[in-house]
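*Asks:* predicted structure and sequence below. I'll ask about it afterward.
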Amino acid sequence: MKPTQHAWRLGAIAITGLCAALISGCNTEFGVGPGDGGETPGNPDYPTLDNKRPQSFALASVGSQPANSLESMGQAMTQSADFIAVDLVMSKDGTLVALGSPDITDITNIANHSEFSDRKTTKVIDGISVTGWFASDFTLAELQTLRLKNPTGSSTPTDINSFRIQSLAQVFDWAKRQARTPGLYLQTRNPTYHSKLGLPMEDKLIAALQQAGNTSATSPVMIRSTEVQHLKTLRDKTKVRLVQMIQGSDLTPWGVIQLSAPYDRPYDFTVAGTATTYADMVTTAGLAQIKTYADGISPWKPYVISATYLDKNNDGQPDDLNNDGKWDYRDRQMMSATNLVTNAHAANLFVHPFEFSSDVSTLASDFAGDASKEYKLFYKVGVDAVLSANPADANKAR
């Protein structure tokens, strides 16, 4: 690991105008800076890596359907998403299962199943102690007696078969049954956590890909992860496109990305004692390192273009632009684009930012409640795809 750590640290030193990192206590704030808008020769409307129009990817939950349900995937198909995001965790019997977290307390109706009440426990996921029920304590058959739900609601099934939990093999089978085969954007959740439980994900994922015939760089599958060694292990075993996810913990009032554990760096870096943060990874040197094992990056969208509150009266408080008595994204104003897309493309990496929505509360004041304006702004910068809860709107904006 030492040569790799050394290379990453060189990336941290070689910050090149994309950002400046301010370290204070246990937090790091990643500031966005001006960029040249990602313009590249070829297609002035869509300065993407391949000069083709950007793609529309569906997040794991579409149309208010529970994340990772076939109902949500069906909505994504109806909205003509090019790829559909699917989260993956491991079951007790070593099966890859489409769930948004190892902690299934709030994303399933497990609390209603008294037969499993004795399995409520406490586990540590990426350094955070969590009490609830966990997929790794249940077999696939047991998990499939549960039903998916939204974390903030009950999502009552329309019939006994609604919102069923799917294995990855079942998701692949579902995709093959569609009139148009959708791409699947697989996100492996918490690989280090699963490995420590004796449930490593890599070989199971490779076997599932091979079984489904997805073995090449042109296969309708991409794999996204926050963890570096996990992606490197996959790179040695598959040609399927791999994507490094770039996270952040919060956005300051003035548009600066905050980095606090566990969202400050890949968790395998934390375990290994590697100081490299996500801010280091989006420097030119960091992107060059990512290119050695991945085909693209998937950053939180403020890494591409952030948004700031205003303080026109200089009272030290953000202005309430829409006079609704509260502060949310509608009171922010978009900042200049960083040069992340330009630098990633220069490293031959595609860029898939997340997470977009047509919910007006997530749209900066610049867009006046019109989601198409946000998509168009990011398309102009040159992103290769957007991950959205409303892929149809992302399509219309192209």
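*Replies:* Now that the structure is in, tell me what you want to look at. Numbers count the residues shown, from 1 in each chain.
*Asks:* use CA for all of it now, contacts and neighbours both
*Replies:* Will do.
*Asks:* for the strand ranked longest in the chain, packing partners?
*Replies:* When the chain is parsed with DSSP state E, its longest strand is strand 83-90. Counting contacts by 3 or more C-alpha pairs under 8 Å, 6 or more residues apart in numbering; DSSP states H and E, strand 83-90 packs against strand 55-58, strand 96-97, strand 183-188.
*Asks:* show me where this structure has helices.
*Replies:* Along the chain, counting by DSSP state H, helices occupy 2-13, 70-78, 140-143, 168-177, 191-196, 202-211, 228-235, 267-272, 278-281, 284-291, 340-346, 371-381, 391-396.
*Asks:* here's the one I want to compare it with:
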Amino acid sequence: MTIISPLVIAHRGASGYRPEHTRSAYELAFALGADAVEPDIVATKDGVLVLRHENEISGTTDVAAHAEFASRKTTKVIDGVSLTGWFTEDFTWDELSTLRAVERIPLLRQSSSSFDRSEGILRLVDLLAIIDTAAVTTGRHLVLVAEIKHATYFESIGLPLDQLFAEVVRDWATPANLIVESFEQSVLMKIRDRGIPGKLVFLAEHKGVPADLAAASGNKARSYADHLGQAGLTRLRTEVDGVSVSRKLMLRLDLGKNAIGVTDIVARSHAAGLLVFCWTLRAENKFLAKNNRVRGEARDFGNWRREFELVMSSGIDGVFADQPDLAVAVRAGLPARSAPAAVPVPNAGDPSF
């Protein structure tokens, strides 16, 4: 696969402008110049793969307004976290298709929330058709970056996401149009064993332990930090094609939470032979390092260009962006590659990241 450098991946579509995972969010992302789109993939009771940020859907749909589904509200433990709400695996696709999508963070994205309830939920198969249509319309090579969510949990309830995913993409996927990512490496290996082509990318948080390893090994499970140490990266290279890290692992912050450079995560990952992606670039003050915020509200756009340029000039192979047009604009102005000075990966920074 030829990777445009850096690849601009629209995070859940153009989710800075439309409710995430909706048809308009994905279509707008390609219209704005994104090279790829990233859906989060979960399953229904009857094994249909749908696009939602989480399997708990009270924050991204109008399910709470549907009296006929009031009894479905429940509390579950998903990957060690107790959640109360409505869950995709408790609905058939026919039932979920009656729901409408809403903006997940309406106080920050009031313009996007004006599109609430104008669209329904998409299936993975629907997104494949959107990508194919956009590729013809734009005349560009487009990529699906598919995130498999909560695979260990879904398998425990009889919904193996690797099998369901393979069934949907087998006749569509090529080595050039598919990247599969997950915080659980075991599901990536299962997808590869099923003969699905494309790149495999391990997602890494700034702290914690992968859910599949925690389920298998408990307190002895290797942490994300272990995976991103030099020995861990060397091991990952024998198993996957790349890593995708939180911005907390990319930005070097001073004591005042100001971004003053980047860490060495890109250089070390490249030295191990891995592609490196970063999530997520967002333009609003709320999500920027302190010195890139401007006076105004948390929802106002800050000095996004400075922060995007810092990340994108690091030598990184791909970035996830809620406003993909802004990332495309920054990429167009990048000079010849020269990574900023790097330092070791820090501990967790500003929780607003």
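*Replies:* Yep, that arrived. Quick caveat: nothing in here was measured; it's all calculated off a predicted structure.
*Asks:* will you turn the helices and strands packed on strand 83-90 of structure 1 into TSV that also has distance to Val381 of structure 1 and mean neighbour count?
*Replies:* Shown next, in TSV, are these (distance: least, C-alpha to C-alpha, whole Å; neighbours: other C-alpha atoms under 10 Å):
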stretch	distance to Val381 of structure 1	mean neighbour count
strand 55-58	14	28
strand 96-97	35	24
strand 183-188	22	23
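*Asks:* ok, which of those strands comes nearest Asp250 of structure 1?
*Replies:* Closest to Asp250 of structure 1 of these is strand 183-188 (C-alpha to C-alpha; 20.9 Å).
*Asks:* mean deviation, the closest one versus structure 2?
*Replies:* Once fitted to structure 2, strand 183-188 of structure 1 is off its aligned match by 1.2 Å on average (mean C-alpha distance after the TM-score superposition for structure 1).
*Asks:* which strands or helices does that strand pack on?
*Replies:* Using 3+ C-alpha pairs under 8 Å, 6+ apart, the elements in contact with strand 183-188 of structure 1 are strand 83-90, strand 221-225.
*Asks:* so which of the ones you listed is the most surrounded?
*Replies:* Burial of these is given as mean neighbour count (mean count of other C-alpha atoms under 10 Å); strand 83-90 ranks first at a mean of 27.
*Asks:* now tell me what touches stretch 84-98 of structure 1 from outside.
*Replies:* 57-60, 68, 73, 76, 99-102, 135-140, 165-168, 182-190, 194, 199, 201, 204-205 (C-alpha atoms under 8 Å, 6 or more residues apart in numbering).
*Asks:* where in structure 2 does that stretch fall?
*Replies:* Mapped onto structure 2 using TM-score structural alignment, stretch 84-98 of structure 1 spans residues 37-51.
*Asks:* what separates that stretch from the chain centre, distance-wise?
*Replies:* Between the centre of stretch 37-51 of structure 2 and the centre of its chain there are 14 Å (C-alpha atoms, centre = their mean, to the nearest Å).
*Asks:* what's the burial count for Thr105 of structure 1?
*Replies:* Thr105 of structure 1 has 18 neighbouring residues, counting by other C-alpha atoms under 10 Å.
*Asks:* that one reaches Gly132, doesn't it?
*Replies:* Yes - at 5.5 Å, Thr105 of structure 1 counts as touching Gly132 under the criterion of C-alpha atoms under 8 Å.
*Asks:* select only the buried ones of the contacts of stretch 84-98 of structure 1 in PyMOL?
*Replies:* Listed next is the PyMOL selection for buried residues among those, using 16 or more other C-alpha atoms under 10 Å:
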select buried, resi 57+58+59+60+68+73+76+99+100+101+102+135+136+137+138+140+165+166+167+168+182+183+184+185+186+187+188+189+190+194+199+201+205
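*Asks:* I'd like to know how many residues surround the nearest residue to Asp162 of structure 2 once chain neighbours are set aside.
*Replies:* Spatially, and ignoring its direct neighbours in sequence, Asp162 of structure 2 is nearest to Ile191 (5.3 Å; C-alpha to C-alpha, 6 or more residues apart in numbering). Residues lying near Ile191 of structure 2 (other C-alpha under 10 Å) number 19.
*Asks:* ok, Ile191 of structure 2 touching Leu164?
*Replies:* No - applying C-alpha under 8 Å as the test, Ile191 of structure 2 and Leu164 come out as separate, 9.9 Å apart.
*Asks:* can you tell me what Leu99 of structure 2 aligns to in structure 1?
*Replies:* By TM-score structural alignment, Leu99 of structure 2 lines up with Leu146.
*Asks:* so that match sits against Ser162, correct?
*Replies:* No - with contact defined as C-alpha under 8 Å, Leu146 of structure 1 does not count as touching Ser162 (10.4 Å).
*Asks:* the more surrounded of those two?
*Replies:* Neighbour totals were compared for Leu146 of structure 1 and Ser162, and Leu146 leads with 18 against 15 (other C-alpha under 10 Å).
*Asks:* so how far is Trp174 of structure 1 from the more buried one?
*Replies:* Shown here: Leu146 of structure 1 relative to Trp174 of structure 1, a distance of 19 Å by C-alpha to C-alpha, to the nearest Å.
*Asks:* same check, this time on Gly286 of structure 1
*Replies:* According to C-alpha to C-alpha, Gly286 of structure 1 stands 37 Å off from Trp174 of structure 1.
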